Structures are given as C-alpha cells and as structure tokens.
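> Kindly return the folded structure for what I paste below:
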Amino acid sequence: MSPRDNAPEATPPQPLLDDEQLDRLDDFLDSEQVDDDALDLISAHGFMVALAVAPSELPNAEWLAELFQGEPRYTDDAERNEIIGLLAALRDNAMAVLEQGGLPELPFELTLDGLPAEETPIGDWCAGFMEGVFCDESAWFADDEEAAATLLLPFMLLSSLFDDEPDMAELASDGTRQEAFVVQLPELLLDLYLHYRVPPETPKPKPRKKTPAKGKKC
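The predicted structure follows:
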C-alpha cells in the first residue's frame, strides 16, 4: 500500500445554501418585486462570496442597495427579513468554509464547455463577484496592489467586464487559460481569503546569547 492510499480524501466543496434556500432566492430575484437591474441569483451568489472574502466589512445598507439597485417591493417585514437573512447566510457560510480552509461549492459546473465566458453562468458569477469588489475597491488594493491584481485577474478575465482593455482582450482569446482559471475558481477564492484574512508570518526573534558573568566560565 502506497502512502497515497493512507492519505485523507480531499474534502468536497461545501454548499453555501441548500437547494430550497437557493430556489427561494432565485424566485424572489427573478420576480417583479425587484428592479430590472438587480442582480440575478448567479450574480448575487458571486457578489456575496466577494463580500465574504473582502478585506473590509460593508454595512448592510450599502451592499443591499448595490445588489438590488433600489429597495425591493417586499410583501411585508417578514419577507424582507427572510431575503436579507438568506443573503447574509450565504456570505457568512462562505466565510465559515474558507476560515476552515475548505472550498465553497459554486452554482455551476466548472467548465466553459467551449463557450465564451460571458455566455455562461461562470461569466455572470464572476461579474457579480467583481461588483462586490467595486463596492470597496480601494480596500482590496490598499496593501499590496500587485498581489491583489494577480489574485483577482481570473475573476476579472472571466467576468468579461474588462474586455476593452488590450491586455485582457489578449487573455480572453486564450480558451485554454480561461478553462484552467475556471477549474481553479474555488481554490482561488481560498487564496484570496487567506491573502486578506491571514496576516503574513513574521520571523521569530532569535534568542539572545547569554553573556557569561565576569570571573565565571561557561
């Protein structure tokens, strides 16, 4: 038996809401109770995961206004609390999974299947993720702009929001690279979370050498 046979199995990606909760959010976001410019379920999922990764916490009023593009026409306070509670749970569950070093389950198959990203749920999800970044963009790039840009590159590329930029247009033509980014999305989320939430290790101070007292030998 090889050492690999004794190795623990990789933990599968963890769902952030159950199917019933996702269906409830989908029905609400697809209803006439919300503005036509509000995010749909896939985009809202990416948006809330971005808030889970973000280096700073946004007040509810700010992210709700961005997600819904206005106040939804809730039936009553109970529905309002239910919908906001589901969105907050999605964010908080993502934080809990990432905090434990786990990978979040994303609401799509991890393949473009030969299609342009903007024609797939992957593109919609990454666009929603980037909308979450835009909510407090300065915080994402405050400490190490180069590292942040590198970590966010796959999300930016797959979102198709930056196709007008020459460098992005060139990358967008590389289907093999895009497919590789898609497969890595859950791991990339964990990398981002660790980048923002786990402080870099500082070298431990070396112990001072004791100086023998005068007249004594070691």
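> Every contact and neighbour count from this point should use C-alpha atoms.
Will do.
> how about the helices of the protein, start to end?
3-6, 19-29, 41-53, 60-68, 77-99, 121-134, 137-140, 145-159, 166-172, 175-197 (DSSP state H).
> between those, which one is nearest to Glu105?
In terms of CA to CA, the element of the helices of the chain nearest to Glu105 is helix 175-197, at 7.3 Å.
> Second input sequence below; structure requested for side-by-side comparison:
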Amino acid sequence: MQDLSRLDDYLCSEESPEDCLMLSDLDGFLHGVACSPVTIPVAEWMAKALGGLPGETPPWVAEAVGARFIEILDRLNLTPPMVEPIFWEAKEGHVIAMDWCEGFMEAIGLRPQEWLRLTESGTAGRLITPILVHLIDDQGNSVLGISQEDLDETLDAAADAIPETVGEIYRFWQTA
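Just a heads-up that it's a prediction; the model follows:
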C-alpha cells in the first residue's frame, strides 16, 4: 500500500475542500466505486471524493486517490480477492468501520438503481449486511434496529466480515 499518511494529513487540513471525504470514508467510497455494477466516470467519483473538481486540489492529491483506486481494483481482481479496508482504530484497540461503511454507501448512492439487483436479491442481498450494520442514526441507534446491548459485538463481527463480503460483492457483479 502506498504511503497514505500525506493524503490523510491533507484531507484533515484546512487546505482541503470542506466536502472532501476523510481517509477511511474515502477508502470505503473507492471500494464501493470499484465494486459498482456499472462503470462510474472518474471525473464524477473523483469530484465526489475530493469535494469538488480535481483541479481544485493539488495534483498529487488526485494522483494519490487514483493510485489507491487502482490498488483496490488490482486487489479485487486477485483470486481470491484481497480487501484491506482502512478502518480507524479506537484508543481501546477496537476497530471502527462506520466511516468506511458510510463511504461505501455514498458510492452506492451514485447509482442506487443499479445496485438493486444485489440488495434485493434473496441470496446475494446478505452481502451488503456487514456494511449496513455500521449505519447509525443521529441518536446513536442502529438503522437495522440492533439493540444497544448487542451493538458493539455485532459491529465487531460485521467489521471482521467486510473484507470477505466486499470481495464477494465484486465477484457478484463480475458474474452477473
């Protein structure tokens, strides 16, 4: 993996566009774009990722984002696919995948109608579940209705499942 610390520093800085994605969100978004059932033009997804036109950021930023996207695609095309999401880690040591999952869902939002064949599938629809588990409303409640008592354990299990299921989502669209 290329050094993403410089990109992370930029995305967190005052220099970056207000609407740009942070590193974990960006990584989830790029995985979602890579897994999309249809090709999304680079200019479209890059503008969403960077919070504006790529020309409004330093050239190295768009290059770093593009390089990460190519790396994700290359790894998804391995047999078996290799997915190494960039999740945050809490001080206590547990993984926080919510931002990554929100980024993935933003990518789905670029072509929601195209994703229906997966999400409404009786068998393959389950693949999106580990991502959906991480969606929390403004009150801190699971949008899937998971009880607060079960939420931490469910989030941990879902985060562990994401690499495999993202690979399966990618393969689903390749064979569909």
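> re earlier: quick one: closest of the helices of the first structure to Leu112 of the first structure.
Per CA to CA, nearest to Leu112 of the first structure of the helices of the first structure: helix 175-197, 6.4 Å.
> For burial, what's the neighbour tally of the residue nearest to Ser147 of the second structure when sequence neighbours are not counted?
Of all residues not flanking Ser147 of the second structure in the chain, Asn141 sits nearest, at 7.9 Å (CA to CA, 6 or more residues apart in numbering). When neighbours are counted by other CA atoms under 10 Å, Asn141 of the second structure registers 14.
> Correct me if wrong: Asn141 of the second structure contacts Asp150.
No. Counting by CA atoms under 8 Å, Asp150 is not a contact partner of Asn141 of the second structure; they are 11.3 Å apart.
> Return the residue of the second structure aligned against Ser138 of the first structure.
Under the alignment (TM-score structural alignment), Ser138 of the first structure pairs with Gln113 in the second structure.
> can you check Glu62 of the first structure too?
The equivalent of Glu62 of the first structure in the second structure is Glu44 (alignment by TM-score structural alignment).
> how near is its match to Asp3 of the second structure?
25 Å (CA to CA, to the nearest Å).
> is it true that Ile108 of the second structure touches Trp115?
Yes. If you go by CA under 8 Å, Ile108 of the second structure and Trp115 touch, sitting 6.8 Å apart.
> shared neighbours of these two, which are they?
Ser36 (CA atoms under 8 Å, 6 or more residues apart in numbering).
> hmm, back to that, of all the helices of the first structure, which one is nearest Gly114 of the first structure?
helix 175-197 (7.6 Å).
> And for Met1 of the second structure, the neighbour number?
Neighbour count of Met1 of the second structure, defined by other CA under 10 Å: 8.
> Quick check: most distant residue from the centroid of the second structure.
Glu149 (26.1 Å; CA atoms, centre = their mean).
> Am I right that Leu29 of the first structure is in contact with Ile42?
No. Judged on CA under 8 Å, Leu29 of the first structure makes no contact with Ile42 at a distance of 10.1 Å.
> any residues in contact with both of the two?
What both Leu29 of the first structure and Ile42 touch, as defined by CA under 8 Å, 6+ apart, is an empty set.
> Tell me who's in contact with the residue nearest to the spatial centre of the second structure.
Centroid-nearest residue in the second structure, with CA atoms, centre = their mean: Gly28, separated by 1.3 Å. Contacts for Gly28 of the second structure (CA under 8 Å, 6+ apart) come out as Pro85, Ile86, Asp99, Trp100, Cys101, Glu102, Gly103, Phe104.
> Considering those, which possesses the most neighbours?
The contacts of Gly28 of the second structure, ranked by neighbours (other CA under 10 Å): first place Cys101, 30 neighbours.
> you'd agree that one is up against Ile128?
No. Checked against CA under 8 Å, the pair Cys101 of the second structure and Ile128 is beyond contact range at 10.0 Å.
> okay, the contacts of Gly28 of the second structure in TSV with distance to Asp74 of the second structure next?
Converted to TSV, the contacts of Gly28 of the second structure look like this (distance: CA to CA, whole Å):
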residue	distance to Asp74 of the second structure
Pro85	14
Ile86	16
Asp99	23
Trp100	19
Cys101	20
Glu102	23
Gly103	20
Phe104	18
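> Next, count neighbours for Ala52 of the first structure.
Other residues lying near Ala52 of the first structure total 23 when counted by other CA under 10 Å.
> how far away is it from Leu157 of the first structure?
20 Å.
> Kind regards, and thank you for your time.
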